[in-house]
Each structure stands twice: as C-alpha cells, then as structure tokens.
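Chemist: Take this sequence and fold it.
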Amino acid sequence: MGLLGIFLGLALLIFFAFRGWSVLLLAPIAALVAAVFSGEPLLASWTQTFMGSAADFVAQFFPLFLLGALFGKLMDDSGSVTAIAQYMTTKLGPERAIFSVVLAGAIVTYGGVSLFVAFFVLAPMALALFRTAGIPRRLMPAAIALGTSTFTMSAMPGTPAIQNAIPMPFFGTTPFAAPGLGIMASAIMLGFGLWWLKRAEARARRAGEGFGPQDAAAGNDAANDEIIRERATTAREFDPAEIQKGEHAASAPPIVLAALPLVVVVVVNLLMSFVILPRLDVSFLSQDRWGPTSLSAVGGVWSVIVALTAAILTVLALNFRAAPNLRATMDAGVNASVLPIFSVASLVGFGAVVAATPAFAAVREWVLSIEGGPLVSLAVATNILAALTGSASGGLTIALDALGPTYMKLAADIGLNPELLHRVAVIGSGTLDSLPHNGAVVTMLAVCGTTHKESYLDIVMVAVVSAILALVAVIGVGSLVGSF
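Modeler: This is a model prediction of the structure:
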C-alpha cells in the first residue's frame, strides 16, 4: 500500500501540475496522499517533515534565487543582455544565425543571467536572424535551448546555475567540481547540438522550406499566461510575470561594459572558491550558533553569493544614471525569485515525505542495486526524479535529500571523489527534465511562437540526447580515471 501511495501522490502531482495548477497547493496534497497510504500521521507529516525539508531548502538556497533573479533583471533593464545579443548578431551575421543564438545564450547564462530573461531577449534576436537567413522558425527554440539550458546549466565548471549549487552542501564541493569532466561534457553537448541544428537547417534548405509564416504569434504574451507561469516557476529561478515590470534603459551600454558583470561573476566565483575561502579562519562554524557546520558544507554557496553580489554592484555602478526606474527594476527582480523558490521547496517537501515513508526503503534499495555502480544509479535517480517533477532543481534536491548521505558513504568506502558525484548528479538532472511538460520548454515554445509538434523533436535532440551522451561519457571516463 505504501508504494501505491507514493505512485498515486506522484501521479496527482504530475497530472495537475501539467494543467497549470499551483505546485504550492499540489505538493502538500500529494505528500499527504503518500502519507495516508503508508499509515503516517498526517499533520506531523505536513508540519514537521514537509515543512521542515522545504524550510531547509529555502534557508540554504534563497540567497541564490534572490541574487540570481535580481542580477538577471538588472542586466535586462540596463540593456546589457540586448547589447551582448546584438554584438553577436553583428559579428557573426545571418549566415551564422544558429551559432549566433547559441553563443549569445551561452555567454549570458554562464555569466549568471536567469534563463527566462535570456529567453525574452534572445527570441526577438533569433526571429530577425532566422527570417533574414531563411532558416525555419521551428528551429529557434532548439537553438535557444542549446545555448541556455544544456552545458551552461549543468556542465561548465563554475556556472552559477542553481542546479550546480544544489549538490555542494551534500558533497562538500565547489561550483568548479570536476572541471575537466565538465569541459568535456560541455564540448559533447555543444558539438552534438550544433551538428544536429546544422543538419536540420541543411535538410530544410534542400526541401525548399523557408522561415515560415511571418505573422505567427510569439513573445510577450507568454509572460502573462498563468499556466505557463505555474509550470515555469518550478523549472527555473525567475518568475516570468516580472519580465515586463520595471523600465528598460533608453539605449544599450557598450559591449565591454555590458559584458563586464558576466566576467565579474566568473572571476569572483573562481577567486572565492580557490583563493579567498580556503585562506579564511572559519573555525567559528563549528559552534552551535552557526549550525554547527563546516566550510565544505557552505563554501560553495558562499562563493556564488559573493560572485552574484559583486556582479550586481558592477551593474549598478555602470548603469546607475541610465536606469529609468531603478527601484521598480530591483523590486521586479527580487519579486521574481519568490514564487520559484517556494515552488521548488514544495517539491522538495513532497520528496521528504515520500522518503520518510517505510515503503521508500524498497525504492532506495532498487536504486542502489542498479548495475554499473553508484555513478550509474545516481544518474538514473536524478534523471527519473527530474523527469517526473519537470524540474531539474526539484528532482536533484529530492534525490540528494533522500540518497545523498548514502552516496557519500559509498564514495568513502570505494575511494570515489565527491566531485565526480557532483558533476554526474547535475548533468543527470538536466537530461530528462526537458520533457514536454517542463516549464522552460513550454515557455520557450510560447516565446518563439511555435508548438510542440513543430519544434519539440529538435529540442529533444539538442537538450536531452546531447546531455545523455555527455552523461554517459562522464560516467565512463570518470569510472576509468576518476575526477579531474
């Protein structure tokens, strides 16, 4: 009965979330369904297990959601993201339209700009480029996805994406965990994705397929669609409803000033991880008033916090006079973080209730018994949970909350570097999360004015297949030579 309750609760969560119901309501209901079938006390399951785990997630990661959303909004309203996109367009031109879109998306997201901010800036740029180049509109979502939702989210060492931050407290790692393997995985994702898109473009040209209907609806209406909003806020750290709030600068800054905050994110993150934090005396963290905790548990999050804060101050310093309504922009940025953090925290609370049921022991044993060792079983667990929840961050946190300590013990027993666990877990969460119900997929299609029927196959190839190939390569190489 307990397993039936777990599957029934999960089915209810997926079914109604796909139809736009709020996860804030669905997650506790689904958790209570699982608790009922397992004979667990309902009120205690809600107030102690569900809320305790959700609160822990908020306590750990709200600063990253808050600063990430604020930084993205400041970069958008200052015109910096637009300046970078336009620079790519000018330098590469319509003859390299696909590569222009992919590269622009990769630069801004690796620099810390929120995914949905990138969507709404890149879509008009891609529209103009693809129309001029005669490339089918249906390839736009895949090109944007490749640049924004694959290697810069899960593989590139140092990426400030929330998915890359989640394993750090569990494994005591930094944002730069397994850098060599991360670069290798990034090259596989990017290379395969570009190959597929160029192949699709060539086939379309041979078939005489052009850009398509010029009047297809797209763009800003997606930010006001409540169903899209509900799905989107479990997928990434920015509420699309805040995109259109605030005011844009009258003109974009020069490319050097526009890109500088992105450079600050990467450089400060690197310095904090390998130079500053290791030299600090943090013995005070062992005191009860601070947890107690350790630098290995909080250092990775601290690095990203300082990097995003430094980047935000840089944007403000460079664009303070040009900002038409700075307070409105900052209000929209911080507000954009609230619904996503609580939506993902609710998914985490659901996972905690499920993990606390006696029946979950059978699920844990099944996962750990998967042939191929801990790396394979960890990849399978994060894949499945990300796919079911439609959220890489939610699925990853649920998996690590339930199984993280077990994998750390296994790693210690067999001499496996936790950095390898970190990179496998993050890449694994970013594969099957891009199923049709994923909020980022739904939003991207709406912004580009295309449908699942037109564009989803190409999204699967560049965002799912490329990530699975990279994951297999990381597991294979990591198993042979370890982390590097």
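Chemist: Could you use CA atoms for every contact and neighbour count after this?
Modeler: Will do.
Chemist: ok, residue 80 - contacts?
Modeler: Going by Cα atoms under 8 Å, 6 or more residues apart in numbering, residue 80 touches 252-253, 255, 257-259.
Chemist: Next, the structure of the following sequence, for comparison with the previous one:
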Amino acid sequence: MNFIIVLAALCFLMFVAYRGYSVILFAPVAALGAVLLTDPTLVAPMFTGLFMDKMVGFIKLYFPVFLLGAIFGKVIELSGFSKSIVSSIINLVGRKRAMLSIVAVCGVLTYGGVSLFVVVFAVYPFAAEMFRQSDIPKRLIPGTIALGAFTFTMDALPGTPQIQNIIPTTFFKTDIYAAPWLGMIGAVFVLLAGLGYLEWRRRQAAASGEGYGSNLVNEPEPFEHEKLANPFIAILPLVLVGVMNKVFTAGIPGLYGKTHSFIPAVVGKSAPVVQEISKIAAIWAVEGALLVGIAAVFVFAGKVVIARFAEGSKAAIAGALLASMNTASEYGFGAVIAALPGFLVVANSLSAIPNPLVNEAITVTALAGITGSASGGMGIALAAMADSFIQNAQAAGIPLDVLHRVASMASGGMDTLPHNGAVITLLAVTGLTHRVAYKDIFAITLIKTAAVFVVITAFYLTGIV
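Modeler: The predicted model follows:
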C-alpha cells in the first residue's frame, strides 16, 4: 500500500504537469496527499519541516543563478548579439544544420561548467532566432536544448564539472575523469542517436509543410538595427562566462579557504556567520561569471541595451521567478516522497537485482525519476546503497571508476520525466507546453537511459574503462 501511495503521487504530479497546470501549486498537493494517506498527523510537520525547508533552501542557493542567467540571456538578445551569432553560424554550417549548432553551443557551455539552467536562458534567444531563420518548428527547440545541455555533457563526458559527475566522487573515492573511455562511448551514442532523431523530426515537419509557427509566446524581441555586431565580439560574453567560471571555481577556495566567517555589524547580532566554501564555491563562481558576461554586453552594446533594458529586464525577472519556483517546488516534492515508507519499499526492491552495474543503473535512474531530480535521486541512492554497490562490484572484479560512470549517467536518464524541474524550466522559458514539446524531450530521455546500458554492455564485452 505504501508503494502504491508513492506511485500515485508521482503519476498525479506527472499528469497535472503534462496537462499544463502549475507545479508550484500541485507539487505540494501531490506530496502532502501522499503524506495524508500514509500518516495524517505528519501533514503539517512534513509541510513546514521538510517541503518548505527544502524549497526555501533551493531558492536561497539558486535563485541568484536563475536571475542572473535570465538577465544574461535577455541582454544577449536585446544587444542583437544573438542574431549576429546565429547569422554567422547559419552562414558557416548551413540552415539545415541549425539543430547541430544549438546542440554544440549547449554542449560547450555545459561542459565548461555553466549550470544547465543558465544554459537554457542563455541559449534560447539563439535557438529561437536560428530556428526562425531556418523555418524549423519552434516545438523542436526544447528537445534540441535538452540534447545539448541535459545529456552527454552533463554526466557522460569525463571531466564535466556538473554536479551529477561530482556526487559519485564522494562515495567511490574517484575523480571526475573516472572511466573516460566508457564515458566517451556513452557520449557518442547519445549525441549521434539524439541528432539522428531530431533530424528525422525536422524532415517530418518539412515534408508536411510545417514552419516555425505563429501566435507563439515568450518570443525573443526582433533586433531592429540593420547593422549586426561583429560575431567575434558577439560571442565574447559567452566565452567569458565559460572562462571566468573556470577561473572563479579555481580561485574562490584559495581566496576564502575551507570556511569563512564574519560578524554582522548589528547590535545584538554578535554571533559569527560561518559558511563552508566547498558547498557554495561553484554557485559563487557561476554568479560571478554571469556578472562578467552581463558587464561585457554593456561594454560593447550599452546604448542599444539600455534603451530597452527596463522592459526587457521585467520579462527576464518574471521568467527567473517562475522557473526557480517551479524547480524549488519539485525539490520539496522529492524530499517529502523520499521520506515516506513507500520510497523505502522501492529502494529495497531495486536492491534485489543481481548484476551489480544493472542494479546500480536501474536503482539510480528509478529514484531520479521518482524525485524528478538527477542529483537528488542519485544522492539518495548512493547514500543508502553505495556500500552495497561497492561490495558487490569488488566481488565481481568491477573497478569503482565504472560504478562512478554508471551512476552518473544513470542519474540523467529517467530524471527528465514531465515533473522534472529542468524540463518545466525549459518549457517555461521557451513558452511551450508539455503537450506541444515534451514528446521530443522524452525521446531524448529514452536515448539517454539506453546509453547507460550501452556503456555497461561495452564494459562487459571489452573490459574497457
């Protein structure tokens, strides 16, 4: 019965998300409904002590990233830099390769350490302009961005600094370059299969005479100036974000040390505020890099941007608020579901799978799907079962590097179900609905999930790591 309650809550939330209802409203409804059916006395304590605590904690950490990412994307759009870059790429690779170009841009940013949420805000103006000029349906933009930002560069390529590739290092004592050849095999599989699928969808649309579309919402404003910026100047803010993120990531821990404290200069508030730098250095790095990118846009196109910044920034802030609240609600939902007895039933059932790598892959991707979070599902799975995974792998002669890569890639598989925060953010930013655009995201999800088992098969066939 406990398992059915958890499953019902998950199915309910996916259903309302797919139907277009606000997850901000229905995530707590789904979570607390499950608590009500499990133990009615825990509804209020779970809401304030767990759901709201996790939701507010997420906003505390990540809202500045959402806000600065939205502002960065907006000034790139208002400056005309997006149109300049798109025009240059179209001239370079041809109109029919617009999707490849967007995947490449997303991949470079994500592998450079830029948060996938920031990538969505930053790349959407480019994607909209490129798809419009190439007359490719706008509904294919979310699937294209998902392929570039949510898949192979997030957790498959060795060395990616995304959190999904960092979490396993603390459990398996590995580094972010674990199992490089298996990671490359998985990345190539996802990239080629994903591009093949998107190209097939584009040809279908072209054959039926479907173009970019009309009467759309959240469309980037057209750039009215005839003279476009030099493409090298236009792409400089994007390059700066990636480079400065690396610089700040390396420099912040050295500047502040492991912890940093200060005493507020307020009467009656003499207790020091202590912060663990390791937990927030990556967030500070992204925020600093985005500020540098925004400043660069103002340096090179200040007059153009300032003229429309007042109205443009309002739209960006509204988008950041919606996206962050959606994701925070999902985070609270996952925390509540993971605290219920039914979730433990799921975790224990998955542990019965005999093959160590298949066991790990199915467990991690299932829990990521239930919680709607790659990092959340993997964190829960490894916290509960890492010792068991290690023991079984060592008994079978499997290197811990392989465990790392399988866990990392599996976390980014079924996590992108309809209630996933990144999916909801992507659709909100692009102004599309689940009904219109989720089919292609789900197809990419299936390809990404299949890649984990391709990697496992490659290991058993060749022993390559």
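Chemist: Would you report the TM-score computed for these chains?
Modeler: The TM-score (TM-score structural alignment, normalised by the length of the second structure) is 0.74; 435 aligned residues with a Cα RMSD of 4.4 Å.
Chemist: picking that back up, tell me which entries of the contacts of residue 80 of the first structure lie within helices.
Modeler: Counting by DSSP state H, the members of those that fall within helices are 255, 257-259.
Chemist: Helices of the stretch 301-450 of the second structure, residue ranges please.
Modeler: Assigned by DSSP state H, counting those that start in this stretch, the stretch 301-450 of the second structure shows helices spanning 341-350, 356-371, 374-395, 400-411, 421-430, 434-462.
Chemist: now, of those helices, which is deepest in the fold?
Modeler: helix 400-411 (a mean of 28; mean count of other Cα atoms under 10 Å).
Chemist: What is the nearest of the ones in helices among the contacts of residue 80 of the first structure to residue 94 of the first structure?
Modeler: residue 255 (19.4 Å; Cα to Cα).
Chemist: from what I can see residue 77 of the second structure touches residue 125, true?
Modeler: Yes - counting by Cα atoms under 8 Å, residue 125 is a contact partner of residue 77 of the second structure at 5.9 Å.
Chemist: anything in contact with each of the two?
Modeler: Joint contacts of residue 77 of the second structure and residue 125 (Cα under 8 Å, 6+ apart) are residue 220.
Chemist: just checking, next helix/strand downstream of the host helix or strand of residue 77 of the second structure?
Modeler: When elements are assigned from DSSP states H and E, residue 77 of the second structure belongs to helix 52-78. For helix 52-78 of the second structure, the following helix or strand on the C-terminal side (DSSP H and E) is helix 81-93.
Chemist: Could you give me the buried positions within that next one?
Modeler: 81-87, 89-90 (16 or more other Cα atoms under 10 Å).
Chemist: Run the chain-centre distance for the helix holding residue 77 of the second structure.
Modeler: Relative to the centre of its chain, helix 52-78 of the second structure is centred 13 Å away, using Cα atoms, centre = their mean, to the nearest Å.
Chemist: Kindly report the same for stretch 287-302 of the second structure.
Modeler: For stretch 287-302 of the second structure, the distance to the chain centre is 23 Å (Cα atoms, centre = their mean).
Chemist: residues in the first structure aligned with it?
Modeler: Alignment of stretch 287-302 of the second structure against the first structure: residues 305-320, by TM-score structural alignment.
Chemist: Flag every buried residue along the matching stretch.
Modeler: Quick answer for stretch 305-320 of the first structure (16+ other Cα under 10 Å): 305-312, 314-316, 318-319.
Chemist: One more: stretch 127-145 of the first structure?
Modeler: So, applying 16+ other Cα under 10 Å, buried residues of stretch 127-145 of the first structure: 127, 129-131, 133-145.
Chemist: tell me what the helix or strand encompassing residue 317 of the first structure is packed against?
Modeler: Per DSSP H and E: residue 317 of the first structure is located in helix 295-319. Judged by 3 or more Cα pairs under 8 Å, 6 or more residues apart in numbering; DSSP states H and E, helix 295-319 of the first structure is in contact with helix 51-77, helix 167-171, helix 255-271.
Chemist: Out of those, which is closest to residue 32 of the first structure?
Modeler: Using Cα to Cα, those put helix 51-77 closest to residue 32 of the first structure, at 12.2 Å.
Chemist: Going by contacts, tell me the helices and strands next to that closest one.
Modeler: helix 115-133, helix 295-319, helix 326-335, helix 338-356.
Chemist: Between helix 255-271 and the longest one, find me the angle.
Modeler: Translated: helix 295-319 of the first structure. 160 degrees (axes from the mean of the first three to the mean of the last three Cα atoms, to 10 degrees).
Chemist: Tell me the spatial nearest neighbour of residue 73 of the second structure, not counting adjacent residues.
Modeler: residue 122 (4.1 Å; Cα to Cα, 6 or more residues apart in numbering).
Chemist: How about residue 369 of the second structure?
Modeler: Using Cα to Cα, 6+ apart, the nearest residue to residue 369 of the second structure is residue 415, at 4.1 Å.
Chemist: now do residue 309 of the first structure
Modeler: Nearest to residue 309 of the first structure is residue 67, by Cα to Cα, 6+ apart, at 6.8 Å.
Chemist: how about the one you found, what does it touch?
Modeler: With the criterion set at Cα under 8 Å, 6+ apart, residue 67 of the first structure makes contact with 305, 308-309, 312, 334.
Chemist: Against residue 430 of the first structure, how distant is it?
Modeler: Going from residue 67 of the first structure to residue 430 of the first structure by Cα to Cα, to the nearest Å gives 22 Å.
Chemist: Check residue 299 of the first structure too.
Modeler: 23 Å.
Chemist: And those two? Which one has more around it.
Modeler: More crowded of residue 299 of the first structure and residue 430, by other Cα atoms under 10 Å: residue 430, with 30 against 21.
Chemist: Test my guess that that one contacts residue 466.
Modeler: No - the pair residue 430 of the first structure / residue 466 is not scored as a contact, 10.4 Å apart, by Cα under 8 Å.
Chemist: how close does residue 444 of the second structure sit to residue 248 of the second structure?
Modeler: Distance, residue 444 of the second structure to residue 248 of the second structure, using Cα to Cα: 32 Å.
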